[in-house]
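Trainee: Sequence first, then the predicted structure, then my questions.
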Amino acid sequence: MSQKSIENVDRRRFLRLTGLTASGLVLGAALPNTQPLWAQSSTAHQELNLFVGINPDDTVSIVCHRSEMGQGIRTGLPQVVADEMEADWAKVKVIQGLGDKRYGSQNTDGSRSIRRFYDTMRNMGASARSMLESAAAQEWQVPASECAASNHTVVHTPSGRKLRFGELAERAAQQPVPDESTLRLKSSDQFNYIGKSVKNYDTPDMVMGKARYGQDVQLDDMLIATIERSPVLGGKIAKLDDRAARKVKGVVAIERLEIATEPPVFNPLSGVAVVARNTWSALKGREKLAIQWSESPHQQHNSASYLDTLRSRVQKPGKRVTGRGDLDATLQNADQVYKANYSVPYLAHATMEPPAATAVVNSDGCEVWSCVQDPQSVQQHVANALKIKPEQVRVNVTLLGGGFGRKSKPDFVIEAALLAKKLGKPVKVVWSREDDIRHDFYHAISAAHFEAAMDKQGNVTGWLQRTAFPSISGTFSAGVEHPSSGELDLGFTDLPYNIEHYRTETAPAEYHTRIGWLRSVCNIQNAFGVCSFADELAHTAGKAPDTFLMQLIGPDRLDDPSEGEYKYGNYGEPLEKFPLDTARLKHVLQRAAKKARLTPRSAQADDSGEAWGIAVHRSFLSYVAVASKVRVTGDKLEVLEMHCCADVGLAVNPDRVVSQMEGSMIFALSLALMGEITMQDGAVNNGNFDSYPLLRINQSPNITVDIVESTAAPAGVGEPGVPPVAPSIANAIFAASGQRIRDLPINKHLTLA
């Protein structure tokens, strides 16, 4: 195995591969909210999940239990461990962890990997360092206080004697477990890797074509399956004629999959699988299937008319969520009341690698290989489908060619497991691009209504916002019509403005397709509405947008959006550690504004059709401002430049933070300009990139990223760059042309260059 190869191992294979057996140090994990397990003898405690191993050849093996989808987590987490234990990064070998609940959460979404495991990984590294130093002290018969780990060795400070980590591995494994309270963590000025740009561990294999993704898995005697699924949620197989499909050379079986339920949860849709010896035969056989689908309660669903319904609902009083003051009186007595409505369509994940999963089922259980974000969820749902125990499901996590939340839903893995059980052979289920676009867990379609009371000086004295969108909760529970608090906390209830009278409300919205989380989730529609409306008010007041926003945010303070029985979730983190800090929000706004020329449209001095727009938003505990420059010529739009300023707390690997912000901005720009899934008669109209286009390289503007240096706790990175992009573009379009875009995507209003 080359140093940069990806490998999935359980404990016994880990020991064999690393050569540890009785001659190496193996560390367990100190998981959040559990008793630290720390270092254990590799012979006496074989049942533990292992994170760190020191091999006799002097390499250090570090298990990454999170999924790598291009964000660099297989670099970020191991570099924290390596830093604290004074390991040489050139001698680190990253091992991909299997799905196992003893790792703690493996659900790689919500921008949580670093913020949830940063402290844990530091403690693991510090514990390893302590044990190595104790081992060296025993070897030299000196006090441990005279020994210090440095650059993959332990040095006896008085004499200068040195021992390599590999030489100490066996003795280190026999040391007492250090108490967590005794660990000596490095100060920031001692960091070798934390806060430094470390090259992405997997990049060499990725660029050389050696990396293995879900679509790349090959097993002996493996069959390939493609599936024709019900085009409408809830549809079942009423009639099937598969005679022509069975005649296609290479086709070995036609199998029905009818596990579909309502609510859909993560179960596969009803479908017919064509199983063949190769992908081409499976696809050609599938083309020849003749299927009649049963009626479904969702077959009348039309996305255009449904959006009209949502727009109508948000015009009426809704269900109160949070608020303060006397908003009704404020609106009634205001010098001016400004109103606006916004909408966002259904959106698809459209990962570069469509879903793929390979499974083997035998009397012992099931083993799968797949590009999944949450291997423990795979274990649970595959076990339910096969009627076995979760611990009988072994999940090997490959690299992911993009995830964005889609690959945390394991329906495609369940399909592979069910077919492997039926056929008694390894089966790989391959999703085509059309499968991926037409059978996604979509980002919710939404409508929002805003009202603002303003005085004669253009100050906002009252604010009302109301939203309606089918909740993700409807995917799991029947009868859900209003968003959950977890969805509303994503940029809706945590309004950062200093307004005396305000109220947030929801209107009902039932689901008609599978709804799921997509990169930045409800922040997409919430930030678009809130940040666009604030910009509208700035121009109404005749003020520069950044100046108006600074006034709207108000004095520096730590906010708590909780009110009455409503408790703000803060992305699952304590406000004491991750406060909603308006000073940090204003800081990124000011830094981004320096890159832009922001003026009221009424004060613009030229008619070049070029102008800047800006938006600032807190999400996933990070603060991001985006300033965008556009050119509007007639009905033609060009996005010329985008500048991002991000405060993500401590940036563990600044290079990956910049890359994630760049990727987020391109992702968000693609959605803002052209992202739209449409449905007719319950079925998705889109199919491939011709009907669900993504941003082309010639449409991507110049992008710069400014990362704020910070000692605050590490916050989210993968998603916070998305929310401010769409409103910054819409705001720039208004400044350039006077046309206000309130309904996405933008290509419904302007022609893209």
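Mentor: The structure has been received and is ready for your questions.

Trainee: Please make it C-alpha for all contacts and neighbour counts, starting now.
Mentor: OK.

Trainee: Now do the same contact list for the nearest residue to Val630 once chain neighbours are set aside.
Mentor: In space, and not counting its chain neighbours, Val630 is closest to Val639: 4.4 Å by Cα to Cα, 6 or more residues apart in numbering. Contact analysis of Val639 by Cα atoms under 8 Å, 6 or more residues apart in numbering lists 628-631, 699-701, 729.

Trainee: Columns neighbour count on top of the residues you listed, output as a markdown table?
Mentor: As requested, those are exported to a markdown table (neighbours: other Cα atoms under 10 Å):
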| residue | neighbour count |
| --- | --- |
| Ser628 | 32 |
| Lys629 | 26 |
| Val630 | 27 |
| Arg631 | 22 |
| Gln699 | 17 |
| Ser700 | 17 |
| Pro701 | 18 |
| Ile729 | 30 |
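
Trainee: ok, second structure coming up, stack it against the first:
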Amino acid sequence: PGVVDVFAIPAGVAVVAESYWRARRAADRVQARWSEGATGLDSAALRASYRRRLDSPGKVQRDDGDAEGALRSGARVLEAIYELPFLAHATLEPQNATARVADGRCEVWAPTQAPGLAREVIRRITGFDEAAIVIHQTLLGGGFGRRLEQDYIIEAVHIALRVPRPVKVVWSREDDTRHDVYRPMATTRVRAALSSEGKLVGWSQRVATQALTAAVIPDWLPAIVPGAVPGSLKGLLARGARVAMAGGVVADESGAEGAADLAYAVPNVRVEHAVVTPGVPVGFWRSVGYSHNTFVTECFLDEVAHALGRDPYELRRELLAGAPRHLAALDLAARQAGWGQPLPPGVFRGIAQARAFRTACAQVAEVSVHGSSIRVHRVVAAVDCGLVVNPDIVRAQIEGGIVFGLSAALRQAITLTRGRVDQGNFHDFELLRMHECPRIEVHLVPSDEPPTGVGEPGVPPIGPAVANAVFRATGRLTGPPRGRARGAGAAAAARSPG
């Protein structure tokens, strides 16, 4: 009762009913036959294939001096492999959109981060002129890059073309988790050459990860190319760019950002992006490539400091002497955190910094470890984002980024078994709870420079800051320190469980 229609759409089977729950219950009863797809795809096999990819050269993203020569002649060489998992966006509001198609017009209400792109994909589906397509952009309910994708809008429009009334598509939490466009998995080999004088003289970093821009450019490029360009030519440009980036012919900077722009004064640096194509859908995730590359560079630099018998903060100060904005944020965070001052027994500090999206952010984390339980007590952040117009907004964004990054570092990973995502809801892809959040202090570096971004730069440093504290407490880490930290019609899509 209450079911209006059931029919196939390109993404699966649409079940249209008078309310969401009637649609959801009916969708759960749909008996659909699905192709098994890439059933051999699982996390263990992917880890092995990514490690093998590290044995072959990648697309060079930075090549200063002679890093290989420095490694051959160095008095001591350090090497590590770091593994970072796929991650879902886990927006609190699942994907949803309302669409109405009538009288040669299409109206859509959706929490999209890219209304221009939404209009372009609707134009392709309906054939309507852009003037006949209206996008009502609602509040996001959490975006983090997920709502740059248009899949949920595409579903709503396809259904609205068949149903003569407004239709609202709502994804279940399980749909949202298992059909995300994920933060790419990354496996990185990094090597450092140390001189007999105790100097860091060489740095080599090869990251095996997907070409993220190549994954999104087929949809994005036609939306940003001028309307006078014929649609067939737009499509040709998009396909050509995707093939060039996915094959490593053209550099996809997203794969190496946070590594290729290493700010530390090392005379010999080489960074490569070794492109992999596992077939897992990926998309922009809050801070993009900085989210995994900063983890690697900042954790490995602590290993360098340990090998040299140096304080990790003091080593960073020395290597950032030529990067004044990085250095100002680093000094402010260390000073406000009381770096070097005694802590209670069992509590350790870790430090990390990055300059993402033209904003320098340094963080100090105070952490204790009890068995497999990691507790983050306090985080001190310092930010140079240029001229600050509204300090409370800046602090709120950095605080949100820290909690987002802590959830990823302590709790989250997307894994695959026989081609299917193992996680489905917040019980197995967890967010940090309010009572588990540390005390967070955000300090702003005074500046008259033009304002820069604050939505994403709070994310990259927090994972390595915590990992470096855990390293000081327990020993080396080569991955995130995951552990327990204490009117309209409605439609639901039945999707393949893969």
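Mentor: Arrived safely. Model, not experiment: these values are computed from the prediction.

Trainee: And the TM-score between these chains?
Mentor: TM-score of the superposed chains, computed with TM-score structural alignment, normalised by the length of the second structure, equals 0.89; 459 aligned residues with a Cα RMSD of 1.8 Å.

Trainee: quick revisit: counterpart of the residue nearest to Val630 of the first structure over in the second structure?
Mentor: In the second structure, the residue matched to Val639 of the first structure (TM-score structural alignment) is Val376.

Trainee: what helix or strand does that match sit in?
Mentor: If you go by DSSP states H and E, Val376 of the second structure is part of strand 373-384.

Trainee: buried residues in that strand?
Mentor: Neighbour-count burial for strand 373-384 of the second structure, counted by 16 or more other Cα atoms under 10 Å, picks out 374-384.

Trainee: Likewise for stretch 11-29 of the second structure?
Mentor: Applying 16+ other Cα under 10 Å to stretch 11-29 of the second structure flags 13-20, 22-24, 26-27 as buried.

Trainee: Counterpart of Val271 of the second structure over in the first structure?
Mentor: So, by TM-score structural alignment, Val271 of the second structure is matched to Thr504.

Trainee: From what I see, its match and Arg324 are in contact.
Mentor: No. Look at Thr504 of the first structure against Arg324 with Cα atoms under 8 Å: they stay out of range, at 9.6 Å.

Trainee: more crowded one of these two?
Mentor: Shown here are Thr504 of the first structure and Arg324; by other Cα atoms under 10 Å, Thr504 has more neighbours (22 against 13).

Trainee: Now Lys234 of the second structure. Nearest residue, chain neighbours left out?
Mentor: Lys234 of the second structure sits nearest to Pro222 (Cα to Cα, 6+ apart), 5.1 Å away.

Trainee: Enumerate every residue touching that neighbour.
Mentor: With Cα under 8 Å, 6+ apart, Pro222 of the second structure has these contacts: 120, 231, 234-235, 238.

Trainee: Gln363 of the second structure contacts Pro461, correct?
Mentor: Yes. With contact defined as Cα under 8 Å, Gln363 of the second structure counts as touching Pro461 (6.2 Å).

Trainee: overlap in contacts of these two?
Mentor: 352-353.

Trainee: I would like the range of the second structure that aligns with stretch 697-716 of the first structure, please.
Mentor: The aligned range for stretch 697-716 of the first structure is 434-453, by TM-score structural alignment.

Trainee: repeat for stretch 656-666 of the first structure
Mentor: By TM-score structural alignment, stretch 656-666 of the first structure lines up with residues 393-403 in the second structure.

Trainee: which outside residues touch that stretch?
Mentor: With Cα under 8 Å, 6+ apart as the criterion, stretch 393-403 of the second structure contacts 388, 432, 437, 440, 442-443, 454-459, 462.

Trainee: mind listing the strands for the stretch 551-700 of the first structure?
Mentor: 558-559, 580-581, 610-619, 622-633, 636-647, 679-680, 683-684 (DSSP state E, counting those that start in this stretch).

Trainee: okay if I get those strands as JSON lines plus distance to Arg742 of the first structure?
Mentor: JSON lines is the format used below for the strands of the stretch 551-700 of the first structure (distance: least, Cα to Cα, whole Å):
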{"stretch": "strand 558-559", "distance to Arg742 of the first structure": "28"}
{"stretch": "strand 580-581", "distance to Arg742 of the first structure": "27"}
{"stretch": "strand 610-619", "distance to Arg742 of the first structure": "14"}
{"stretch": "strand 622-633", "distance to Arg742 of the first structure": "17"}
{"stretch": "strand 636-647", "distance to Arg742 of the first structure": "16"}
{"stretch": "strand 679-680", "distance to Arg742 of the first structure": "21"}
{"stretch": "strand 683-684", "distance to Arg742 of the first structure": "24"}
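
Trainee: what distance separates the start and the end of stretch 150-168 of the second structure?
Mentor: 15 Å (Cα to Cα, to the nearest Å).

Trainee: With stretch 686-697 of the first structure instead?
Mentor: Stretch 686-697 of the first structure: ends 22 Å apart by Cα to Cα.

Trainee: Name the residues of that stretch that are buried.
Mentor: 686-688, 692-695.

Trainee: What lies in contact with that stretch?
Mentor: 433-435, 437-438, 666-667, 669-671, 674-678.

Trainee: Please tell me I have it right and Ser344 of the first structure contacts Gln525.
Mentor: One thing to correct before we go on: residue 344 of the first structure is Val, not Ser. Yes. Using Cα under 8 Å, Val344 of the first structure is in contact with Gln525, at 6.1 Å.

Trainee: Return every residue with contacts to both of the two.
Mentor: With Cα under 8 Å, 6+ apart, Val344 of the first structure and Gln525 have common neighbours Ser446.

Trainee: Neighbour count for those two, which is higher?
Mentor: Taking neighbours as other Cα under 10 Å, Val344 of the first structure and Gln525 compare with Gln525 leading, 29 against 26.

Trainee: Name the helix or strand for the more buried one, please.
Mentor: helix 523-540.

Trainee: and that helix, which stretch of the second structure?
Mentor: Under TM-score structural alignment, the match for helix 523-540 of the first structure is residues 290-307.

Trainee: picking that back up, for the buried residues of stretch 11-29 of the second structure, could you give me JSON lines that also reports secondary structure and distance to Gln95 of the second structure?
Mentor: Putting the buried residues of stretch 11-29 of the second structure into JSON lines (DSSP: H, G, I helix; E, B strand; the rest coil; distance: Cα to Cα, whole Å) gives the following:
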{"residue": "Val13", "secondary structure": "strand", "distance to Gln95 of the second structure": "17"}
{"residue": "Ala14", "secondary structure": "strand", "distance to Gln95 of the second structure": "15"}
{"residue": "Val15", "secondary structure": "strand", "distance to Gln95 of the second structure": "16"}
{"residue": "Val16", "secondary structure": "strand", "distance to Gln95 of the second structure": "17"}
{"residue": "Ala17", "secondary structure": "strand", "distance to Gln95 of the second structure": "18"}
{"residue": "Glu18", "secondary structure": "coil", "distance to Gln95 of the second structure": "19"}
{"residue": "Ser19", "secondary structure": "coil", "distance to Gln95 of the second structure": "16"}
{"residue": "Tyr20", "secondary structure": "helix", "distance to Gln95 of the second structure": "13"}
{"residue": "Arg22", "secondary structure": "helix", "distance to Gln95 of the second structure": "18"}
{"residue": "Ala23", "secondary structure": "helix", "distance to Gln95 of the second structure": "16"}
{"residue": "Arg24", "secondary structure": "helix", "distance to Gln95 of the second structure": "14"}
{"residue": "Ala26", "secondary structure": "helix", "distance to Gln95 of the second structure": "19"}
{"residue": "Ala27", "secondary structure": "helix", "distance to Gln95 of the second structure": "17"}
